[in-house]
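Enquirer: take a look and give me a structure for this.
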Amino acid sequence: MDETHASAPAGDVVGDLVRKARAAQVQFGPSDQARVDEAVRAVAWSLYQEDHARQLAELAVADTLLGNVPDKIIKKRRKTFGTLRDLLGVKSVGVIEEDRALGIVKYAKPLGVVAALTPSTNPGATPVNKAMMAIKGRNAIIIAPSPLGYRTTALAVRWMREALVQIGLPADIVQILPPPVTKDLTQALMAAVELVVVTGSQDNVRRAYSSGTPAIGVGAGNVPVIIDETADLDAAAGKIAASKTFDNSTSCSSENAVVIVASVYEQAIEALKRAGAWLCAASDKEAIERTLWVNGKLNRDLIAQDASILAKAFGLPAEAEKARFLLIEETGIGKNHPLSGEKLSLVLTVYRAKDFADAKHLVRRILEHQGRGHSCGIHTTNMDRARELAADLKVVRVLVNFAHTFGNGGGFDSGLNFTLSMGCGSWQKNSISENLNYKHFLNITHLVTPITENKPAEEDLFGPHWQRYGR
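Expert: Next up is the predicted model:
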């Protein structure tokens, strides 16, 4: 931001951006489906190309000190590729659905200008992911990035803008708030647009909901997964290890607790060790809690760090520094037991359950403490148990035999759409109970024509009541 911008009122800065966005959106809005998909594909390619993904990953790790470069490259390319697959397979222009029996035809229309708040954990992938969805709906988008990841997001935005210009569209379809990104600037942006989409801190989610603009926020994760006595233990351990260690556990979908049925507890622990885990001694627990949390908050210097760094910080044996991730056994749940919450680190809390019923009870308690609405998982060959979890627990997603991080936000072997923003329903005061997708970036016009009258008799509707209680 130049000196003029730095000293200008937030409303003036945002007003200029929004005017540019509206002008760009008016120009883009009449595009047909082929042109829209061309724009989505161009924006996706601006991140997917390997040299760009690598540069953004390196910059993100250098600036935020979160995660690791190889996994961030994979995440950027995988999420972008999967989202592009999802978006190119659906209609978002003109007639998108027709129900002749009901006489209803649905027409998709743009929202206008979208504000997207993005986190430091994914400063490259999340802005592009949201931009792809917004553009699919023929909207313009303005990114409000985490200050920590600003340089990464700014570079991603620059490449998206260049990609749009290359295909003959206005660059201002995608913009970014100028630095420094302040709460006042972000608040002014949220008040000036048609939709706010927030991925990041719960403080940002709450402020978005109070902005006066329709908002889609996401909830905190704290994923518990069950290993029951029917599971393939090595397969389960391998999936948990792959998911937990990916990008050093920056994902909200990363496992935070594993609840193991007692009859296979020792065998499952051994399987996790074979997958690269180090089981901490009970005597290490106090040092882990004291070091990983400072004044009740996660230690910024330890989250999303390599396991070797954690092992040294916790004072674990030298052998632990070779582990992929750390296990620590726990029995308590709640605010006095921080290991029962989200850790954003390569620390996985382990609970022993008497049986499946007890495991379900523990998962429910963990989610009630933190992460309600988000998701949980189970490794089992008994689908009745998975269905029971889905029927009984207050979560949007129950994953069965998955590496949770790779299935929860969409996967090539998962029917969930690719996204980096997962709604948690009213359980976390979210407005959506599904993965964020292109439909959330559309207005829908319903064309309604007459159909054959569908008016039942009074007896059809009130008959059961009359028979039981009288008229």
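
Enquirer: from now on I want contacts and neighbour counts done on CA atoms only, so please keep to that.
Expert: Fine.

Enquirer: counting neighbours, what do you get for Y469?
Expert: Neighbours of Y469 under the rule other CA atoms under 10 Å: 8.

Enquirer: distance of the closest residue in space to A390 that isn't next to it in sequence from G407?
Expert: Leaving aside its sequence neighbours, A390 sits nearest to V398 (CA to CA, 6 or more residues apart in numbering; 6.0 Å). According to CA to CA, to the nearest Å, V398 and G407 sit 10 Å apart.

Enquirer: and this one, so I can compare the two:
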Amino acid sequence: MTLQLNEQDIQTIVNAVLKNVESAISEKNKPIKMTQLSQATTQKQTISSVDGVFDDVEEAIEQAHLAQKQWMKSYSIADRERVISAIREAVKANVHDFAQKVLAETKIGNYEDKVAKLTLTVEKTPGTEILQTETFTGDHGLTYVEQTPYGVIGAITPVTNPIDTIVNNGIGMIAGGNTVVFNVHPSSKHVSAEMVQLINRATTQAGGPANLITMVKEPTIETVQQIAANKHIRLLVGTGGPQMVKSLLKTGKKAIGAGAGNPPVIVDETADLKQAAKDIITGATFDNNLLCIAEKEIFVLDSVADDLIFELLAEGAYMLDNKQVDRVMQFTLKENKTGIPGGCSYMTRDYLVAKEWVGKDATKILAEIGVQNIQTKLLLCEVEAEHPYVQLEQLMPILPIVRVKSMEEAIEKAVDAEHGNRHTAIIHSNNIKNVTAFARAIDTTIFVNNGSSLAGVGYFGEGFTTMTIAGPTGEGVTSARTFTRQRRTVIANGGLNIK
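Expert: Predicted coordinates for the structure are as follows:
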């Protein structure tokens, strides 16, 4: 039997679909107490509650696989968002404790900024609200495009932002209907395990399934390989250096790679130099310059270079003289005797960053060269564009300054120093032509004008935050939407041939 539908019938169908969508949105936003959710969904749990940390990586993957099937079968989008809200509250209540623990274990960065960074991640990582369904209607029927999960995701986290990446990736991935198996950096495995345990407790107490987020207790290169090879892993996400990204891309699976950066800053003659100095120091000193988005080198027009340096010093920076620069180089850098690629690019360079000095306080660097009783968060040095501090992503509160004669020279040298990472760049300028020229030439994922680099991830800037900026693979600033696949459903022929 053929069902004949006229235009009024089709409109009735469309209205019904829209009404259901509106109802779902209304239900999603309806405040529900945690105890109510727990009572309503406890019967959905079939997996015994565990803390998400496994001795065996294969078991971590298997439990995440079972959890993902349950997550999609028995939990609505509104349920997902309520579980995510519980995770946010649990992490937020423990921000100060985790900031202390991550600093104690990794021994890099500083406590105050770790508190700010984790708080930012909890508050501004988007959840299910970013998963918008797109619809098309017309004479030929109705089409809607949904964001659907990949399944189980394998994710690698860096030592620079270990727990922040777990929270950021974890929220985004489970918001998209996935589960995730983390292979964390070995130097942060204990605090990372505590974070995974906290998230699992918050999830199950809110009525969600156990093991939405798992990790292997002893992460190694071998466990990364096992995760990548496992049949249940449908997507790989890596946050770290270029070699890690390169290895993920070789697996043959869909991979999202967030590589290193070496963000340049340009300051021209039209900039508000006092504000520029404040913004540069804010970004370059945050967590002792551990963030990949942070200002790494300045290219300033010679006509305003002295004034900019004056403002930077007035804001508390310390200028190293030439002899001090040479002495600091002796222990913060090391010769690349083996010729391996290092720093922020795949290229072999004469120097590598000494890992034991990554993320250390500026005052400790000064103390190493005998300068005592100086309170500063940032060390400055005037160098040429070819200097290792310009060309390497040193991840230390050392900011090299390069004088240039023209905007054209500034752009050319900045693009060269960024090494094609397409990560982040900053300019302080009120000349729209200069801003536009630099933006087009550098072509980075994040581009900030007249602000701190932190504005690019929503810290005193608009937009959501992320700890995974996928420049190498092109996804850009990642969110729950990044960790989903599109599914297009089509009701064709205006619904005229429905039987």
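
Enquirer: can you calculate the TM-score here?
Expert: Remark: TM-score between the superposed chains equals 0.85 [TM-score structural alignment, normalised by the length of the first structure]; 421 aligned residues with a CA RMSD of 2.0 Å.

Enquirer: quick one on the thing from earlier: ok, the residue nearest to A390 of the first structure touching H379?
Expert: No. Judged on CA atoms under 8 Å, V398 of the first structure makes no contact with H379 at a distance of 10.8 Å.

Enquirer: if you count what's nearby, which of the two comes out ahead?
Expert: The neighbour comparison of V398 of the first structure against H379 (other CA under 10 Å) goes to H379, with 28 against 22.

Enquirer: so what corresponds to the more buried one in the second structure?
Expert: The equivalent of H379 of the first structure in the second structure is H428 (alignment by TM-score structural alignment).

Enquirer: quick one: contacts for its match?
Expert: H428 of the second structure makes contacts with V265, I266, V267, D268, A271, D272, A276, N449, N450, G451, as judged by CA atoms under 8 Å, 6 or more residues apart in numbering.

Enquirer: just those residues: which are in helices?
Expert: A276 (DSSP state H).

Enquirer: drop anything exposed from the contacts of H428 of the second structure.
Expert: By neighbour count, with 16 or more other CA atoms under 10 Å, the contacts of H428 of the second structure hold V265, I266, V267, D268, A271, A276, N449, N450, G451 as buried.

Enquirer: quick one: which of the residues you listed sit in strands?
Expert: Using DSSP state E, V265, I266, V267, N449 are the members of those that sit in strands.

Enquirer: of those, just say which sits nearest to I374 of the second structure.
Expert: Within these, the smallest distance to I374 of the second structure is 25.9 Å, found for V265 (CA to CA).

Enquirer: so what corresponds to that closest one in the first structure?
Expert: So V265 of the second structure corresponds to V225, using TM-score structural alignment.

Enquirer: same question for V245 of the second structure.
Expert: Using TM-score structural alignment, V245 of the second structure pairs with V205 in the first structure.

Enquirer: got it, and V304 of the second structure?
Expert: Alignment note (TM-score structural alignment): V304 of the second structure maps to V264 of the first structure.

Enquirer: circling back: what about the match of V245 of the second structure, helix or strand, and which?
Expert: Following DSSP states H and E, one finds V205 of the first structure within helix 202-209.

Enquirer: average offset between that helix and the second structure?
Expert: If you overlay the two and look at helix 202-209 of the first structure, the average distance to its match in the second structure is 2.0 Å (mean CA distance after the TM-score superposition for the first structure).

Enquirer: need the next SSE after that helix, C-terminal direction.
Expert: Sequence-wise, the next helix or strand downstream of helix 202-209 of the first structure (DSSP H and E) is strand 215-217.

Enquirer: neighbouring contacts of that next one?
Expert: Strand 215-217 of the first structure has contacts (CA under 8 Å, 6+ apart) with L195, V196, V197, V198, T199, V205, A208, Y209, G423, N430, S431, I432.

Enquirer: which of these sit farthest apart?
Expert: Farthest pair in those (CA to CA) is L195 and G423. Separation: 15.4 Å.

Enquirer: looking only at neighbour counts, state which of the two leads.
Expert: G423 (26 against 23).

Enquirer: I'd assumed H190 was in contact with P162 of the second structure.
Expert: No. The criterion here is CA under 8 Å, and P162 of the second structure misses it with H190 at 10.5 Å.

Enquirer: these two: which is more packed in?
Expert: Between P162 of the second structure and H190, counted using other CA under 10 Å, the more crowded position is P162 (24 against 17).

Enquirer: let me see the contact set for that one.
Expert: With contacts defined as CA under 8 Å, 6+ apart, P162 of the second structure is in contact with V184, H185, S188, S192.

Enquirer: all helices of the stretch 151-300 of the first structure, in order?
Expert: 183-192, 202-209, 233-245, 265-274, 285-292 (DSSP state H, counting those that start in this stretch).

Enquirer: next one: the stretch 351-471 of the first structure
Expert: 356-369, 383-392, 404-408, 458-469.

Enquirer: could you dump the ones you listed to CSV with distance to I216 of the first structure?
Expert: Listed next are the helices of the stretch 351-471 of the first structure as CSV, based on distance: least, CA to CA, whole Å:
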stretch, distance to I216 of the first structure
helix 356-369, 21
helix 383-392, 24
helix 404-408, 18
helix 458-469, 38
